[in-house]
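Undergrad: A predicted structure for the sequence below; I have some questions about it.
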Amino acid sequence: MSVAPEPLVPNVFRHAAAHDDGRVERAMTTQDGVRLAISDYPSDRADAPTIVLLHGLLLSQESWALQVGELRRRYGGRIRVITYDHRGHGRSGGAPMPTYEISQLAADLAQVLAALHITGPLTLAGHSMGGMTALAYLGRVASKRPVEPAGLVLVGTAAGRIAERGIGRLLATPATGALFGLVHRMPQKATDRAVQALIRPLGDALSRFSGDGTAAAAVAAAVTAAAVRAASLTTAAGFLPSLKRYDVYHALASIAAKTFVVSGGADVLTPPSHSREIAAAIPGAVHLHHPNAGHMLLQDAAECVTDAIGRAMGMRRGSRRRARAHTSGNRSSAAQLAVVVS
């Protein structure tokens, strides 16, 4: 007797709360019972372009605050903006450590897209692990991709080989697997106490951003650092083995979405060599490189990331930029921006 496959759409929304800024907060339950916190900024039209923003490891959807604010300011109800917290992050629920896999995040993304009934053109934008999630989604067979993205923005991310470069080389040590096993067996309270000592340096590093010098950028950086400090050690240790195994290079050549890849020359977590390889492998991809920006490009190169999203969505405003241009108004963007068409 054959067994019917599980439905793609999960047990969808427990509640929806509207806010003065137009945002609707939703709580979705995945097929394996994990609650995901979703923020939906709806459009005036059902068939409007939609952007889904995917955050990085130990961060939250709040890391995209600058982009969400600027996209809403520029385009208002002409576009739909969606952010959500990955399992084990932000306001979303925790999950068993074995489910902390990039492939599972791609499955979660598929369920979110199906549940939200996106009818207009879709653009995916992912920072760090969020970019890996987007690429893993595109690496799934077509039948497991409920919506095919027309646009793609990859920010400070990689397609694999993370343990070969930068700080990621630490993943190649046996300590990665040992930490997973240790935390998997430790009581929850003990792991929560241990997390502060282990990831405080990362939070401190994230708070030292270049930014655009505005109060909004400072607040965004502070929120980012706070998210890292508040993260669970179970989440941190759970995803490390998955990052070590992650490899989607095989899927890059088949990506048909209009793609922009953004990298920072001072990024020690995902060095720009990762972005160069991605841009070279995806047909027609445009590589935007900020020599002085670090891993937190959502703050270090906020305007560039927002512009890339607008262009990927087909909402580009103003005249075409030159291949090499200077921008002004902040310490990071004042550095020369190199644009490479791969």
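TA: Ah, there it is. Numbering: from 1, shown residues only.
Undergrad: every contact and neighbour count from this point should use C-alpha atoms.
TA: Will do.
Undergrad: run the chain-centre distance for the helix ranked longest in the chain.
TA: Secondary structure of the chain per DSSP state H: the longest helix is helix 188-207. Here helix 188-207 shows a centroid-to-chain-centroid distance of 21 Å under the convention C-alpha atoms, centre = their mean, to the nearest Å.
Undergrad: buried sites along the next helix-or-strand element following it?
TA: Of the helices and strands lying after helix 188-207 in sequence (DSSP states H and E), the nearest is helix 215-230. Under the neighbour-count criterion of 16 or more other C-alpha atoms under 10 Å, helix 215-230 has 217-218, 220-230 buried.
Undergrad: structure B:
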Amino acid sequence: MTALHHRAEGPATAPVLLLGPSLGTSTALWDAVAPELSATHRVIRWDLPGHGRSPSSLIGPGATVADLARLVLDLADSLGVDRFSYAGVSLGGAVGLQLAAQHPERIDRLAVLCSSAHFDGSAMWQDRAETVRREGLEKLAATANARWFTPGFTVPELVEDHRSADPEAYAACCDALAAFDLRDRLREITAPTLVVAGREDPATPPAHLREIADAVPGAALTEIPGASHLAPAEQPEAVLAALRAHLAGTSARSGMNVRREVLGDAHVDRAQGRQTPFTARFQDFISRYAWGEIWTDPTLSRRERSLITLTALVAHGHHDELAMHVRAARRNGLTPDEIGAALLQTAVYCGVPAANTAFAVAQRVLEEDAPGN
């Protein structure tokens, strides 16, 4: 089956984030943002049909945003991705709204940038579709800077993407925008939602984003100064900060899953049960960074991480933590002999007294957890 062209970055085991483009652009729209997001997520950028390297045959006259959303789900399915977070710009943002409303079981967190739940009726988009089918994209591409960026700013690669898009596929995307109006379904969206407006955006002014934020339950709105319609290209640092903060909930949940897998439900439940408003941010910090970023990094296996952790805890004399991580090491597949070998190594590099105490701690834990006890 022919699928949308895509580009994947980041650890294969990290939470998945799909990034959608605006009309007339390609995956290059996210060039200044995606590499940074890939530190904590498996980032998958995709091209619209007839844009970038996606086949134009994937779309035809009378297409809808729901059709584009189906192509995105087909892409996710082909990659074995069941649930994912999603961020999209303009038409890409409309696809995100469609996905969140129609397929809530697939969307973890949603970010809608410089987009709308409707694009000011059908007449303008029908006219544009007819013009492009008749004349091609050269004249329209010549006005891209004025529609996309604040005065004096440009990204030549994106303007060239506009110029080189397939006219028929571009016109079919215009058909989709002409027919799109999701205002009556916004309240159905249950995914945590961030809405981002470019304060200088003439195509989808901040009022359009406020309309989404007001209707989607619990949605947050961020306005970015100095940004027009393609905010990720014009103000990447501000967009990155907003997306990182919004997506952090995904990393925290992923980190909590890993924390439970390594330390066990009983330990984590006790820690959560002792949590107070004073310690809540620290518990979130542990889940997000220690377990959501370090322990999910695929560079080292969990067995290797357990070995490293054991020696570090011996070196610093953290004996309560050592006991916890001896149990974690067993869950991660280390045998008692391998744990003993790691502790023997610490006798050389951390000192015999430190290793002596560590062996006593490990012996107690291994006996307590032995079958029959």
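TA: Yes, it's here. Here the structure is a predicted model, which is why all the values come from computation and not from measurement.
Undergrad: tell me what the longest helix of the first structure is packed against?
TA: Packing partners of helix 188-207 of the first structure (3 or more C-alpha pairs under 8 Å, 6 or more residues apart in numbering; DSSP states H and E): helix 215-230, helix 233-245.
Undergrad: where exactly do the strands run in the stretch 201-350 of the second structure?
TA: All strands of the stretch 201-350 of the second structure, identified by DSSP state E, counting those that start in this stretch, fall at 220-224.
Undergrad: where in the first structure does stretch 203-214 of the second structure fall?
TA: Using TM-score structural alignment, stretch 203-214 of the second structure lines up with residues 269-280 of the first structure.
Undergrad: now do that stretch: distance to the chain's middle.
TA: With C-alpha atoms, centre = their mean as the basis, the mean position of stretch 269-280 of the first structure lies at 16 Å from the chain mean.
Undergrad: again with stretch 119-133 of the second structure
TA: Remark: stretch 119-133 of the second structure is offset 32 Å from the chain centroid, using C-alpha atoms, centre = their mean.
Undergrad: which parts of the first structure are helices?
TA: Along the first structure, the stretches classed as helices by DSSP H are 65-75, 102-115, 129-138, 175-185, 188-207, 215-230, 233-245, 249-252, 272-281, 297-300, 302-312.
Undergrad: can I get these in JSON lines with distance to residue 154 of the first structure?
TA: Formatted as JSON lines, the helices of the first structure follow (distance: least, C-alpha to C-alpha, whole Å):
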{"stretch": "helix 65-75", "distance to residue 154 of the first structure": "14"}
{"stretch": "helix 102-115", "distance to residue 154 of the first structure": "15"}
{"stretch": "helix 129-138", "distance to residue 154 of the first structure": "5"}
{"stretch": "helix 175-185", "distance to residue 154 of the first structure": "26"}
{"stretch": "helix 188-207", "distance to residue 154 of the first structure": "19"}
{"stretch": "helix 215-230", "distance to residue 154 of the first structure": "19"}
{"stretch": "helix 233-245", "distance to residue 154 of the first structure": "16"}
{"stretch": "helix 249-252", "distance to residue 154 of the first structure": "12"}
{"stretch": "helix 272-281", "distance to residue 154 of the first structure": "8"}
{"stretch": "helix 297-300", "distance to residue 154 of the first structure": "11"}
{"stretch": "helix 302-312", "distance to residue 154 of the first structure": "9"}
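Undergrad: how about the ones you listed, which one is nearest residue 158 of the first structure?
TA: Closest of the helices of the first structure to residue 158 of the first structure is helix 272-281, at 5.1 Å (criterion: C-alpha to C-alpha).
Undergrad: just the residues contacting that closest one, thanks.
TA: 156-159, 249, 252-253, 260-265, 285-287, 289, 342 (C-alpha atoms under 8 Å, 6 or more residues apart in numbering).
Undergrad: redo that, cut-off 10 Å
TA: Residues from elsewhere that reach helix 272-281 of the first structure (C-alpha atoms under 10 Å, 6 or more residues apart in numbering): 154-162, 165-166, 249-255, 259-266, 285-291, 294-295, 340-342.
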